[in-house]
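[1] Here is a sequence together with a model predicted from it:
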Amino acid sequence: MGAEDHKGHRQRLRERFRNTGAQSLADYELLEFLLFSALPRQDTKPIAKALLKRFGSFSAALAAPRARLKEIDGLSDISIDALQAVHASIARYHRAELDKRRPLDSWQKVIDYLQASMEHSDVEQFRVIYLDKKNGLIADEVQQTGTVDHTPVYPREVIRRALDHSATALILVHNHPSGDPTPSRADIQMTRKIIDIASPLGIEVHDHIIVGLRKNVSLRGLRLI
């Protein structure tokens, strides 16, 4: 693409965005648009298409680890920063929405936040959402980060942190990088062990959510706890 064609293409894309909104742009065009400032002299269309081909979706491209993004020809550290900043902004937006409400009164906000934060992670994370007696959010902490299919979880550490926060309820969360959120026997056993330790202390485990790719499961919803 020549310099004038390149400039004209960018201007046309900007005008479409301004006049008709992001819904008028295909996924690769929105990725192009996001990369304009970070790559002012490059044709970002082939890079955007390569991102979608490699990672399979717009959201997965934004959430991809830096090491994998560096495998895409044409992406600089600055452009990777730009993509990861967008992903971080999405997660922070959902977290801010969660902060405004009692999590149990806005369950979809909880799910939106967890999906944005965890669904594309390539390693398992175990996090705990700590709640007060009115089910208000006290803290949201990543307790452990593991491998592609295992995270060590220490139930007594989970409860120790609950006592530190004076929390009276918990929501347990972890992701399955495989994309399949079906709970394993180990997931169920670990959850029940935490419940057994928490219950005598007056701490309720409301649920254990497993986050997969574009879907999640609730152990309480499945009547496993």
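    Alright, I've got the coordinates.

[2] From here on, just use CA atoms for contacts and neighbour counts.
    OK.

[3] P152 - that's part of a helix, no?
    No - P152 is assigned coil when assessed by DSSP: H, G, I helix; E, B strand; the rest coil, not a helix.

[4] Strands along the chain, start to end?
    Here the chain has its strands, by DSSP state E, at 125-131, 137-145, 169-175, 204-211, 216-218.

[5] Serialize these to a markdown table and add fields for distance to M190 and mean neighbour count.
    As requested, these are exported to a markdown table (distance: least, C-alpha to C-alpha, whole Å; neighbours: other C-alpha atoms under 10 Å):
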| stretch | distance to M190 | mean neighbour count |
| --- | --- | --- |
| strand 125-131 | 12 | 23 |
| strand 137-145 | 14 | 16 |
| strand 169-175 | 11 | 24 |
| strand 204-211 | 10 | 22 |
| strand 216-218 | 14 | 19 |
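
[6] Reformat the ones you listed as a markdown table; add distance to K49.
    Shown next, in a markdown table, are those (distance: least, C-alpha to C-alpha, whole Å):
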| stretch | distance to K49 |
| --- | --- |
| strand 125-131 | 29 |
| strand 137-145 | 31 |
| strand 169-175 | 27 |
| strand 204-211 | 27 |
| strand 216-218 | 28 |
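
[7] Relative to I195, which of the ones you listed is closest?
    Nearest to I195 among these is strand 204-211 (6.1 Å), distances taken as C-alpha to C-alpha.

[8] And that closest one, what does it pack against?
    Secondary-structure packing of strand 204-211 (3 or more C-alpha pairs under 8 Å, 6 or more residues apart in numbering; DSSP states H and E): helix 107-118, strand 169-175, helix 185-198, strand 216-218.

[9] Give me the contact list for that strand.
    114-115, 118-119, 168-176, 179, 181-183, 191, 195, 198, 216-220, 225 (C-alpha atoms under 8 Å, 6 or more residues apart in numbering).

[10] Just the buried positions in stretch 155-166, please.
    In terms of neighbour count (16 or more other C-alpha atoms under 10 Å), stretch 155-166 has its buried residues at P155, V158, I159, R161, A162.

[11] now swap in stretch 62-81 and tell me
    Neighbour counts over stretch 62-81 (16+ other C-alpha under 10 Å) mark L62, A63, A64, L69, G74, L75, S79, I80 as buried.

[12] Against that first model, consider the following:
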Amino acid sequence: MTDNPNQGHRERLRERFMVSGHASLADHELLELLLFGVVLRRDAKPIAKALLARFKNLNGVLGAPLEAVKQVEGVGEAIAIHLKAVHAILVRSEQDALKTHTILDSWSNLLNYVKLALANETREQFRVLFLDKKLKLQSDELFGDGTIDHAPVYPREIARRALELASSSVILLHNHPSGDPKASNQDIAITRKIILALGPLEVNVIDHLIVGAEGTTSMKALGLI
């Protein structure tokens, strides 16, 4: 007889996953399955449901800031770190795809990467993806980390780094913590300043993607680049 009163439920959930795959599980059950490795004796279901209630969906749970996750009832540091590690693995996996395939052939990977990396950030970040001549990712670097609605950006620093990497193109990324990905006048202005700074170096600005919880906006698609 097992010492864990939840063992029978755990075994049944694992079996359903192995036999029928993730489609057979509700979101809270899939999250439960993930928590089994760090919630050893307690019932993981209430924790999974509390996380989803707080952060709306699985992407929100995994992308939420560490301290916010720890505030959920039943969640300690071990659970929070476990979830953030899973999120980091997902981000790194999408980043690997961008390093091995040309950006133009893996645009869906790029959008997934942007969403995973930035959609749930509570501070505004401005990042630059540097691309080689084959349009493969060289580096993803942070150039501005600000308050909830402002991240200072310095075009000369971006130009200097593009020279160091011998980049042929860049993609600009930043998030709107408000959730609304609409391009602001300030977004348009800084994009044009960066284009002017990179123009003499023959470094092309392919796009500026703005991400929020409500979606992702392409300034290129809107004719703003």
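    Ah, there it is. Note that the structure is predicted; figures quoted are calculated from it, not measured.

[13] Please identify which of the buried residues of stretch 62-81 of structure 1 is nearest to Q108 of structure 1.
    If you rank those by distance to Q108 of structure 1 using C-alpha to C-alpha, A63 comes first, at 20.7 Å.

[14] what sits against that closest one?
    Applying C-alpha under 8 Å, 6+ apart, the residues near A63 of structure 1 are Q84, H87, H120, S121.

[15] got it, and Q125 of structure 1?
    Shown in contact with Q125 of structure 1 (C-alpha under 8 Å, 6+ apart): M118, V142, Q143, Q144, T145, G146, T151, H174, N175.

[16] Touching, the first one and N175? I think so.
    Yes - A contact is recorded between M118 of structure 1 and N175 when judged using C-alpha atoms under 8 Å, the distance being 6.3 Å.

[17] quick revisit: can I get the buried residues of stretch 155-166 of structure 1 in JSON lines including distance to E15 of structure 1?
    JSON lines is the format used below for the buried residues of stretch 155-166 of structure 1 (distance: C-alpha to C-alpha, whole Å):
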{"residue": "P155", "distance to E15 of structure 1": "54"}
{"residue": "V158", "distance to E15 of structure 1": "51"}
{"residue": "I159", "distance to E15 of structure 1": "54"}
{"residue": "R161", "distance to E15 of structure 1": "51"}
{"residue": "A162", "distance to E15 of structure 1": "51"}
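
[18] Pick out the most distant pair among the buried residues of stretch 62-81 of structure 1.
    Farthest pair in the buried residues of stretch 62-81 of structure 1 (C-alpha to C-alpha) is A63 and G74. Separation: 18.0 Å.

[19] what about S166 of structure 1, distance to A139 of structure 1?
    In this view, S166 of structure 1 and A139 of structure 1 are 11 Å apart by C-alpha to C-alpha, to the nearest Å.

[20] and if you look at I197 of structure 1?
    For I197 of structure 1, the distance to A139 of structure 1 - C-alpha to C-alpha - is 20 Å.

[21] Ok, L52 of structure 1 next?
    According to C-alpha to C-alpha, L52 of structure 1 stands 35 Å off from A139 of structure 1.

[22] And for Q11 of structure 1?
    Going from Q11 of structure 1 to A139 of structure 1 by C-alpha to C-alpha gives 44 Å.

[23] Same check on S76 of structure 1?
    Between S76 of structure 1 and A139 of structure 1 the computed distance is 35 Å (C-alpha to C-alpha).

[24] same thing with I171 of structure 1?
    Distance, I171 of structure 1 to A139 of structure 1, using C-alpha to C-alpha: 11 Å.

[25] which residues do these two both contact?
    Counting by C-alpha under 8 Å, 6+ apart, the residues touching both I171 of structure 1 and A139 are I129, Y130.

[26] By residue count, tell me the biggest helix in structure 2.
    If you go by DSSP state H, structure 2 has its longest helix at helix 77-100.

[27] and that one, what does it pack onto?
    For helix 77-100 of structure 2, the packing partners by 3+ C-alpha pairs under 8 Å, 6+ apart come out as helix 58-63, helix 66-70, helix 107-118, strand 137-145.

[28] and the direction of that helix versus that of strand 137-145, what angle?
    Put simply, helix 77-100 of structure 2 runs at 130 degrees to strand 137-145, going by axes from the mean of the first three to the mean of the last three C-alpha atoms, to 10 degrees.

[29] Which residues does helix 77-100 of structure 2 contact?
    Helix 77-100 of structure 2 has contacts (C-alpha under 8 Å, 6+ apart) with 35, 38-39, 61-63, 66, 69-70, 106, 109-110, 112-113, 116-117, 136-138.

[30] Over to stretch 142-151 of structure 2?
    Contacts for stretch 142-151 of structure 2 (C-alpha under 8 Å, 6+ apart): 122-128, 152-154, 157-158, 176-178.

[31] go again using 10 Å as the cut-off
    Contacts to stretch 142-151 of structure 2, defined as C-alpha atoms under 10 Å, 6 or more residues apart in numbering, come from residues 121-129, 152-155, 157-158, 173-178, 186.

[32] Any chance of JSON lines for the contacts of Q125 of structure 1, columns distance to Q23 of structure 1?
    As requested, those are arranged in JSON lines below (distance: C-alpha to C-alpha, whole Å):
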{"residue": "M118", "distance to Q23 of structure 1": "25"}
{"residue": "V142", "distance to Q23 of structure 1": "34"}
{"residue": "Q143", "distance to Q23 of structure 1": "37"}
{"residue": "Q144", "distance to Q23 of structure 1": "37"}
{"residue": "T145", "distance to Q23 of structure 1": "36"}
{"residue": "G146", "distance to Q23 of structure 1": "37"}
{"residue": "T151", "distance to Q23 of structure 1": "38"}
{"residue": "H174", "distance to Q23 of structure 1": "32"}
{"residue": "N175", "distance to Q23 of structure 1": "29"}
